[in-house]
Structures are given as structure tokens and as C-alpha cells.
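A.B. asks: Sharing a model prediction with you, sequence too.
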Amino acid sequence: MDSNEFWVFGYGSLMWNPGFEVEESRPARLHGFRRSLCVRSWVHRGTPDHPGLVLGLDRGGSCRGMAFRVSPERWGAVVDYLRERELVTHVYKERTLPVTLGDGLRKPALAYVIDRAHHQYAGALSVEEAAIAVSTAEGKSGPNTEYVTNTLAHLREMGIRDHWLEDVGRSVERLVNGG
């Protein structure tokens, strides 16, 4: 990583709620990973008996998100904060990966990718499999449907299209509304 720059890549709630002070935020793309509802949620959006699904970065494709530049004097505190936020059950692995900023400039960025060997990894689900899990799960942070709807609304506000997640959202809506 450039000794003068520290970037963090966000692909889900981190994009609109980083939780740390940012020097600069820029649209970015991470190649080789895609946004996916591939993490079983047993607390916040589901239960152990009826897990919900939350986002992870899984292998394959690419993902549009946001890159955040953090000032050098805050690096340690930001990494500590992110580890506390993202590594609670260690379903994610902390990696430094190259992201491409909107102007084509490539920067190394800290990112959290799914650990496919972790017991919370749900695998590559079809739209219907994901929609069924989401439409029926609820945890201490609320219904899983709320999580997906909120994520899609934020992505739309940011001008980011995620066709697979949008398909899941439409399917969830049909299941919930009985259509």
C-alpha cells in the first residue's frame, strides 16, 4: 500500500454508513469479486433455525462500490473499527485488493471478502433460493426483507445497478405480496 495513502472499499452498508472519518470518497470498482447475498445471518437478520442472508464479496465478476481515503493519522483507529465491525464471526477475510477509481486510477484498498470455508457461507444461491430465505427470515435488527429493500434503495440513490440483487428484491416482493 502506498505509504501516504490508505483506502477502504465499501460494497454494502459501508458505502452509505462508513462509521469513520473520510478524507475523500470516490466511486470504485473491484474486479474479481461480486456483491452477493451469501452470508447466513443468525442474529441480526435471522436466527440459527431460520437464517437470513446478508451481503458478502464473493469470487467472480466485479463490484461497483465506494473507495474511502483515510488520513494517515487515523489508519490504526479505522482498521481497529473495521475489524470490530466486520470480523465479529470471522466470516470475512481482510484483504488488500486493487480497486479502480472512477477516473481509471488504481489504488490498493482494504476490503472484506467472504471466507468460503466458513460455516456462515451460503454459497452461490439462485435468485429464488435467496428470495425465499430473505422473505421469511427475521432477526434482532428486523426483517431480512427490510435489509434487502434498504440496500437496494441506497444503491439506486448512488446510481449503482446490481441486477442480481434487484432480481432478488423483485422476487422477495412477489413472495411477500403473494404474487
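C.D. replies: Yep, it's here.
A.B. asks: make it CA atoms for all contacts and neighbour counts henceforth
C.D. replies: Fine.
A.B. asks: For this structure, which segments count as helices?
C.D. replies: Counting by DSSP state H, one finds helices in the chain at the ranges 13-16, 75-86, 127-136, 144-157, 163-176.
A.B. asks: could you dump those helices to CSV with mean neighbour count and distance to K107?
C.D. replies: Output for those, formatted as CSV (neighbours: other Cα atoms under 10 Å; distance: least, Cα to Cα, whole Å):
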stretch, mean neighbour count, distance to K107
helix 13-16, 17, 17
helix 75-86, 14, 16
helix 127-136, 20, 32
helix 144-157, 18, 22
helix 163-176, 17, 26
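A.B. asks: what would those look like in TSV with distance to D115?
C.D. replies: TSV is the format used below for those (distance: least, Cα to Cα, whole Å):
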stretch	distance to D115
helix 13-16	19
helix 75-86	12
helix 127-136	19
helix 144-157	21
helix 163-176	20
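A.B. asks: One more to weigh against that first structure:
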Amino acid sequence: MSANTIEHNRIRQNFEGVSSIWLFGYGSLIYKVDFQFLERRPATIHGWERRFWQGSHDHRGTPEAPGRVVTLIKSPNAACKGMAYRVSPSVFEHLDVREKNGYLRFATTLTFENGSHAEGLVYIATEDNEAFLGHAPDAEIARQIAGATGPSGPNSEYLLRLAESLRSLGDSCPHTFAIESHVRSAAGCDT
């Protein structure tokens, strides 16, 4: 599948007659909220875990030196904490462009902190897109992140802001925090 998923996403869901829908963010959508929303609440989705397995040659890297950003990988007993936004369907005109580098919208069940549930959408970059990089050792992922910069800034900024946001949500993401530790150690920073 092409890395550019704008048109794929525009035909995936029919929003006719829908006034609002929940959107789940687990990466930059937690901290970079450049869209209007009607409501925002911490939430969790089950059966998925966050991984820095997606290449970014349009935001946090270049085609010659792609960065790494997160996607979700199926994992039956896992839970991924993030932020849910109730949005107007018109928001996807912007988000489909922002998330165009291999991400497709999928339906998912969100669980809120009070135990209630809602159906929503989540952007996931699956392994069949051209920008998918897949598994690598944490230290190797950290080296790639530390050396990548793109139009949206340094890839390390994405990682550090995500780690900070996850801590604010009370999430424990060993994968993200291990990579953060490698990047900070390489830069001579304290964790």
C-alpha cells in the first residue's frame, strides 16, 4: 500500500448523518492538538500496544533519513492509554492529511477512566504500508530517532514530548520509556 493514505481514509467510513465521533490518540495526537474538539477525555484501548515501528519521512524525518513514530501492534493482553477526543467528522479533512504517511482509520472500542465505553476511530499504520519499518532493538530505534529531523522538527522532540505526555496520563509504556532512556543517555542528559 502507498504511504499516502489520504484517499484510502476518505472512503473508509461514511459520516453521513453523524454529528460527532470519538477519535483515539496514542502518539502526537495526545500533545499536538491542532484541531477542534468538542470534548477530551483520557481513554484506553485494549488488544494493542504502542511501538516506534512506523517510518516518518514527511514530518519527523526525510525520505533519505526517515524518523520513527508510533503505531499500534496487535497484542491480545495489552492496553494502550491515550487521549480521546469527541470531534466533528469535518476534522478528518485535516487529520487525514496530517496522518497520511501510512495511517488508516480503524474502528475501536474506547474505555474511559470511569469504566464507560464508546466506539471511536484510531489511526494505525499497518505493516503493509511502504513507510512501515518494523521491529528493531530499542538502542537502534533510539539512534535513528536521535539522528532524524524533518519538516515538523527533530524526531527526538516527538519522542520526548510523547514520553512526557504518557507520564502525565499515568501510563507506563516500557517501549517508549526505554527508547527515551537511550536517547537521553546518548545526549548526556539525565532521565
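C.D. replies: Now that the structure is in, tell me what you want to look at. This is a predicted model, so every value here is computed, not measured.
A.B. asks: What would you report as the TM-score here?
C.D. replies: The TM-score (TM-score structural alignment, normalised by the length of the first structure) is 0.85; 173 aligned residues with a Cα RMSD of 2.4 Å.
A.B. asks: before we move on, back to that, so for G32 of the first structure, which of the helices of the first structure sits nearest?
C.D. replies: G32 of the first structure lies closest, by Cα to Cα, to one member of these: helix 163-176, at 16.3 Å.
A.B. asks: how big's the offset between the closest one and the second structure?
C.D. replies: With mean Cα distance after the TM-score superposition for the first structure, helix 163-176 of the first structure departs from the second structure by a mean of 1.1 Å once superposed.
A.B. asks: Just tell me the aligned range of that helix in the second structure.
C.D. replies: Using TM-score structural alignment, the residues of the second structure aligned to helix 163-176 of the first structure are 174-187.
A.B. asks: Equivalent analysis for stretch 99-116 of the first structure, please.
C.D. replies: Going by TM-score structural alignment: stretch 99-116 of the first structure matches residues 110-127.
A.B. asks: End to end on that stretch, go ahead and measure it.
C.D. replies: End-to-end distance for stretch 110-127 of the second structure, by Cα to Cα, to the nearest Å: 23 Å.
A.B. asks: residues in contact with it?
C.D. replies: With contacts defined as Cα atoms under 8 Å, 6 or more residues apart in numbering, stretch 110-127 of the second structure is touched by 21-25, 41-45, 54, 71-72, 84, 99, 102-109, 132-134.
A.B. asks: ditto for stretch 118-134 of the first structure
C.D. replies: Taking Cα under 8 Å, 6+ apart as the rule, stretch 118-134 of the first structure contacts 37-41, 51-53, 90-91, 114-116, 144-145, 148, 164, 167-169, 171-172, 175.
A.B. asks: separation between the spatially most central residue of the second structure and R167 of the second structure?
C.D. replies: The centroid of the second structure falls nearest to G27 when counting by Cα atoms, centre = their mean (3.2 Å). The gap separating G27 of the second structure from R167 of the second structure is 13 Å, by Cα to Cα.
A.B. asks: repeat for L72 of the second structure
C.D. replies: 18 Å.
A.B. asks: Let me see the contact set for G150 of the second structure.
C.D. replies: Counted by Cα under 8 Å, 6+ apart, G150 of the second structure has contacts H57, D58, H59, R60, G61, T62, G67.
A.B. asks: Pull out the buried members of the contacts of stretch 110-127 of the second structure.
C.D. replies: Neighbour-count burial (16 or more other Cα atoms under 10 Å) applied to those gives 21-25, 42-45, 54, 71-72, 84, 99, 102-105, 108-109, 132-133.
A.B. asks: What residue in the first structure is paired with A146 of the second structure?
C.D. replies: Under the alignment (TM-score structural alignment), A146 of the second structure pairs with S135 in the first structure.
A.B. asks: where's that match relative to G169 of the first structure, distance?
C.D. replies: From S135 of the first structure across to G169 of the first structure, the span is 9 Å (Cα to Cα).
A.B. asks: Check W7 of the first structure too.
C.D. replies: Relative to G169 of the first structure, W7 of the first structure is positioned 30 Å away (Cα to Cα).
A.B. asks: Stretch 27-44 of the first structure aligns to what range in the second structure?
C.D. replies: Counting by TM-score structural alignment, stretch 27-44 of the first structure falls onto residues 42-59 of the second structure.
A.B. asks: ok, back up a step: list the buried residues in the match of stretch 99-116 of the first structure.
C.D. replies: Neighbour counts using 16+ other Cα under 10 Å place L110, T111, F112, G120, L121, V122, Y123, I124, A125, T126, E127 of stretch 110-127 of the second structure among the buried residues.
A.B. asks: Tell me who's in contact with G61 of the second structure.
C.D. replies: Residues near G61 of the second structure by Cα under 8 Å, 6+ apart: G67, R68, A148, T149, G150, P151, P154, N155.
A.B. asks: whoops, A146 of the second structure was the one
C.D. replies: Contacts of A146 of the second structure were listed using Cα under 8 Å, 6+ apart, and they are P154, N155, S156, V183.
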